[in-house]
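Q: just a sequence and a predicted model for now, questions to come.
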Amino acid sequence: MCRWLAYSGNPIQLETVMFNAKHSLIDQSLNSRLGHTTTNGDGFGIGWYGHPTDIPFRYRCIQPAWSDRNLREAARAVRAPLFVAHIRAATDTPSQETNCHPFRHGRWLFAHNGLVRNYPAVRRDLMIAISPELFPSIEGSTDSEVLFFLALTFGLELEPVTALERMVGFVEETGRRHGVAEPLNMTVCATDGEQIVAVRYSSERQSRSLFHNTSFRHLHQLYPDDTRIAMAGQDAFLVLSEPLADLPGWWQEIPESTAVVARGGEIERFAFEPRGAAG
């Protein structure tokens, strides 16, 4: 049911984490160890920033990530200080390019793993709540893109964590009004090129897996000869659905109902609680 990762730090080649790691994102597209589905072959996407204030670039495709030769070339050619990559396992919506993550609006990118349960029944009510100014920018048919535009409607660009809490509260309220007991399961990433906001949350409190690296300063001490750590720099941050390597001390699991905000080498954790859309 999808795997994703987001990186910030010194500019590195995308292939470093997408192809070269032992459990790279490409490996996870064929053989996910922690995902709800083993194979994630319903398209992929990458989004990256040349500069934090720029509109991010994107490359999306409906082919399985492991079979796209152009992705290998792009991942080798692109060096970026912040990027998001996603491999998709479709649920209720078709495999098409506009349904591939990450979604983009202005400077923001958004990726999601999980689902809105019984989405066809609640879709209309969710979409009506999206700001009229934002509605024309919706391109695809996924629940994930609707979550993004709801978060934008509720203030993502000003207060990201609060906006995501309002989005979740509204989705849960809408789902339960339609008789859905556990409306939402998600790990999400939202970034504007300067910060990465990641959330692990589900209505049933059994969310999909999510990890981030321990301090890169600490990793430099543990693995002084690892060139990947040296290239990333001491303030690097990596958040992802599954660890890329089986190295002790490298990964921290993000707890259930938690938001993580990484910016300028600082990592903050917050308890994540749904709130009313106006709260």
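A: That came through fine.

Q: for the rest of this, base every contact and every neighbour count on C-alpha atoms.
A: Will do.

Q: quick check: the closest residue to Gly265 other than its chain neighbours vs Gly45, distance?
A: Closest residue in space to Gly265, ignoring its immediate chain neighbours: Asp235 at 4.2 Å, by Cα to Cα, 6 or more residues apart in numbering. Plainly put, Asp235 is 25 Å away from Gly45 if you go by Cα to Cα, to the nearest Å.

Q: now Thr174
A: 29 Å.

Q: so between the two, which is more surrounded?
A: Using other Cα atoms under 10 Å as the criterion, Thr174 and Gly45 rank with Gly45 on top: 24 against 18.

Q: secondary structure element for the closest residue to that one other than its chain neighbours?
A: If you skip the residues right next to it in sequence, Gly45 has Arg60 as its closest partner in space, 4.1 Å away by Cα to Cα, 6+ apart. When elements are defined using DSSP states H and E, Arg60 is found to belong to strand 57-61.

Q: what packs against that strand?
A: For strand 57-61, the packing partners by 3 or more Cα pairs under 8 Å, 6 or more residues apart in numbering; DSSP states H and E come out as strand 44-48.

Q: need the contact list for the residue nearest to Gly45.
A: The contact partners of Arg60, taken as Cα atoms under 8 Å, 6 or more residues apart in numbering, are 43-46, 97, 100-101.

Q: and the strand holding Arg60, what's buried?
A: Buried residues in strand 57-61, counting neighbours by 16 or more other Cα atoms under 10 Å, are found at 58-61.

Q: between strand 44-48 and that strand, find me the angle.
A: Angular relation of strand 57-61 and strand 44-48 on a 0 to 180 degree scale: 170 degrees, by axes from the mean of the first three to the mean of the last three Cα atoms, to 10 degrees.

Q: the helix or strand just after strand 57-61 packs against which elements?
A: If you walk from strand 57-61 toward the C-terminus, the next helix or strand you reach (DSSP H and E) is helix 69-77. Counting contacts by 3+ Cα pairs under 8 Å, 6+ apart, helix 69-77 is packed against strand 3-13, helix 15-18.

Q: what about versus this one:
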Amino acid sequence: MCRWIAYSGTPVALSQILFQPEHSLIDQSLHSRKGVETTNGDGFGVGWYTQDTATPAVVRDVSPAWNNRNLEEIAHHVRSGLFFAHIRASTGTAVQQTNCHPFRKGRWMWMHNGMIREFHRLRRDLALAVEPALYPDIEGSTDSELMFFLALTFGLTEDPPGAVARMAGLVEKTGHAHDVRYPLQMTVAVADGERTWAFRYSSEGRSRSLYFSTHVDALRTLHPDAAFLRSVSDETRLVVSEPLGSLSGAWNEVPENSYGVIQPGRDALHDFRPALQGDSSRN
């Protein structure tokens, strides 16, 4: 599987999050504690927003994150208040740049940990459901990118939770039609430059790990000597595949079958369930 981080808050150098924590994403690329694989060396990607551009910058490479000098160079010189970072462990598709996360379409970014089981059998049926005008923009061969374009097809830009629910519903319906008992395993992050949505769901109810950071004001009370906490705003949040360190009280597990929204003002946590196109029920 993979490991990922979504950061939202006070603009910081990417290196503060990717390299400096005791169990940073770079450390996780070699020593994952909660992933299916200990090593995640099949490529990496970072994507970030700035105030100067409407679309995010995305840099991806097939080399392992732990020894890529370009990643280190970028991380020490780029500052952002909203960025994604992802390290990949392939579930069967090729190790190539176009299969590395995050994926981008316009102002939207998407990254995923998990799988569509028996994807080689389901791929054709799922691909046929992508809006024809969007299909030429699919560059790689992963289930993750196809999930993104299905969500775009189902209205991601207007209703992210509903679109992801309809994507998940189609994957499960298609999987069951091919006698796949548990078709979908996912933790997903998606952002539009202002808000970030994070989803945790699996067909069998045993989803991959996902955590969100405690409110910064509460952490300052718990850890008054932590210098990093004094330099970031109260609205700074991280969502991570596994905790970046052992600071007590810092991390909370995202509940099974739920999604959260990180946004200006009050964040929100909601139940999540798959839906089918035309289903009027809400998550």
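A: Looks like it arrived, so ask away. Predicted model, so just to flag it, every value in this text is computed and none were measured.

Q: what about the helices in the stretch 101-250 of the second structure?
A: Listed in chain order, the helices of the stretch 101-250 of the second structure (DSSP state H, counting those that start in this stretch) span residues 119-127, 143-153, 160-177, 216-222, 227-230.

Q: what's the most buried one of those helices?
A: Each of the helices of the stretch 101-250 of the second structure was given a mean neighbour count from mean count of other Cα atoms under 10 Å, and the largest, a mean of 24, is that of helix 143-153.

Q: that one vs the first structure, average offset?
A: Taking mean Cα distance after the TM-score superposition for the first structure, the mean distance separating helix 143-153 of the second structure from the aligned residues in the first structure is 0.3 Å.

Q: tell me how many other residues crowd His31 of the second structure.
A: 16.

Q: contacting residues around it?
A: Under the criterion of Cα under 8 Å, 6+ apart, the contact partners of His31 of the second structure comprise 38-39.

Q: what's the match for Met186 of the second structure in the first structure?
A: Under the alignment defined by TM-score structural alignment, Met186 of the second structure corresponds to Met186 in the first structure.

Q: next one: Phe154 of the second structure from Asp52 of the second structure, what distance?
A: Applying Cα to Cα to Phe154 of the second structure and Asp52 of the second structure gives a distance of 29 Å.

Q: quick one, which of those two is more surrounded?
A: Using other Cα under 10 Å as the criterion, Phe154 of the second structure and Asp52 rank with Phe154 on top: 24 against 6.

Q: now the more buried one, nearest residue through space, not along the chain?
A: Distance criterion Cα to Cα, 6+ apart; nearest residue to Phe154 of the second structure, sequence neighbours excluded, is Ala163 at 4.9 Å.

Q: where in the second structure does stretch 134-151 of the first structure fall?
A: Alignment note (TM-score structural alignment): stretch 134-151 of the first structure is matched to residues 134-151 of the second structure.

Q: straight-line length of the matching stretch, end to end?
A: Using Cα to Cα, the two ends of stretch 134-151 of the second structure sit 11 Å apart.

Q: which ones are touching the closest residue to Leu156 of the first structure other than its chain neighbours?
A: The shortest distance from Leu156 of the first structure to any non-neighbouring residue, by Cα to Cα, 6+ apart, is to Ala163 (5.0 Å). Taking Cα under 8 Å, 6+ apart as the criterion, Ala163 of the first structure is in contact with 151-152, 154-156.

Q: across to the second structure, which of the residues you listed hold up?
A: Under the criterion both residues aligned by TM-score structural alignment, their matches' Cα atoms under 8 Å, those that remain in contact after alignment to the second structure are 151-152, 154-156.

Q: closest to Gly106 of the first structure out of the helices and strands packed on helix 69-77 of the first structure?
A: Closest approach to Gly106 of the first structure among those (Cα to Cα): strand 3-13, 18.0 Å.

Q: quick one: the closest one to the second structure mean distance?
A: Superposed on the second structure, strand 3-13 of the first structure shows a mean distance of 0.4 Å to its aligned residues (mean Cα distance after the TM-score superposition for the first structure).

Q: contacts for that strand next, please.
A: So strand 3-13 of the first structure is in contact with 25, 28-29, 35, 40, 75-88, 111-113, 189, 196, 231-233, 235-242, 265, going by Cα under 8 Å, 6+ apart.

Q: and what of stretch 117-134 of the second structure?
A: 143, 146, 149-150, 153, 170-171, 174-175, 178, 180, 182-185.

Q: quick check: the closest residue to Glu194 of the second structure other than its chain neighbours vs Val188 of the second structure, distance?
A: Of all residues not flanking Glu194 of the second structure in the chain, Gln263 sits nearest, at 6.7 Å (Cα to Cα, 6+ apart). Separation of Gln263 of the second structure from Val188 of the second structure (Cα to Cα): 16 Å.

Q: of the two, which one has the most company?
A: For the pair Gln263 of the second structure and Val188, the greater number of neighbours falls to Val188 (23 against 17), based on other Cα under 10 Å.
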